[in-house]
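>>> no sequence on this one, just coordinates:
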């Protein structure tokens, strides 16, 4: 993020649209919502809401799966 906004500051209008665009771009490049939240100084919930409002197709949850047997090669 090029310009950090004051944490918790209310964003409206053009500022909110600009942040939504930046977050959408980062998410489409493969960054996680948590990574975007940390970079922007916003909460996970705020970033998730902005992406949802911007009609971004959110990826399903991922990460390591427990209990999956390792395949022998």
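Perfect, thanks for sending it. Worth saying up front: this structure is predicted, and the values here are computed from it rather than measured. Numbers count the residues shown, from 1 in each chain.
>>> going forward, measure contacts and count neighbours with C-alpha atoms only.
OK.
>>> Mind listing what's buried along the longest helix seen in the chain?
For the chain, the helix that runs over the most residues, judged by DSSP state H, is helix 13-28. For helix 13-28, the neighbour count (16 or more other Cα atoms under 10 Å) marks 19, 20, 22, 23, 24, 26, 27 as buried.
>>> another structure for you, compare them:
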């Protein structure tokens, strides 16, 4: 999905187009794409993509990366 898919930055998305975008974001996220990579490819904010995933009831993954633990 590219930014040229009819999404201009900051444009309000409603109705069927919102549902379509939500489903596409959900599919890509469930296939392993990160929220940040989806936001970049769509030309939208991290918050927008996160909100679409929450609206679709997708279980969000943890942050990953190294855990910071105190040394014994």
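On my side now, so go ahead. Small disclaimer: the values here were computed from a predicted structure and weren't measured.
>>> Let's have the buried residues of helix 13-28 of the first structure in CSV, adding distance to residue 43 of the first structure.
Output for the buried residues of helix 13-28 of the first structure, formatted as CSV (distance: Cα to Cα, whole Å):
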residue, distance to residue 43 of the first structure
19, 13
20, 14
22, 15
23, 13
24, 15
26, 16
27, 15
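>>> Closest to residue 47 of the first structure out of these?
Distance to residue 47 of the first structure across the buried residues of helix 13-28 of the first structure (Cα to Cα) is lowest for residue 23, with 7.5 Å.
>>> Please identify the residue in the second structure that aligns with that closest one.
When the second structure is aligned by TM-score structural alignment, the residue opposite residue 23 of the first structure is residue 25.
>>> Could you pull up the residues touching the spatially most central residue of the first structure?
Residue closest to the mean C-alpha point of the first structure, counted by Cα atoms, centre = their mean, is residue 33 at 2.7 Å. Contact partners of residue 33 of the first structure, counting by Cα atoms under 8 Å, 6 or more residues apart in numbering, are 27, 44, 47, 48.
>>> Residue range in the second structure corresponding to the very next helix or strand once past the longest helix of the first structure, please.
As assigned by DSSP states H and E, the chain's next helix or strand after helix 13-28 of the first structure is helix 33-40. The aligned range for helix 33-40 of the first structure in the second structure is 35-42, by TM-score structural alignment.
>>> The matching stretch vs the first structure, mean deviation?
For stretch 35-42 of the second structure, the mean deviation from the first structure after alignment is 0.3 Å (mean Cα distance after the TM-score superposition for the first structure).
>>> which of the residues in that stretch are buried?
So, applying 16+ other Cα under 10 Å, buried residues of stretch 35-42 of the second structure: 35, 38, 39, 42.
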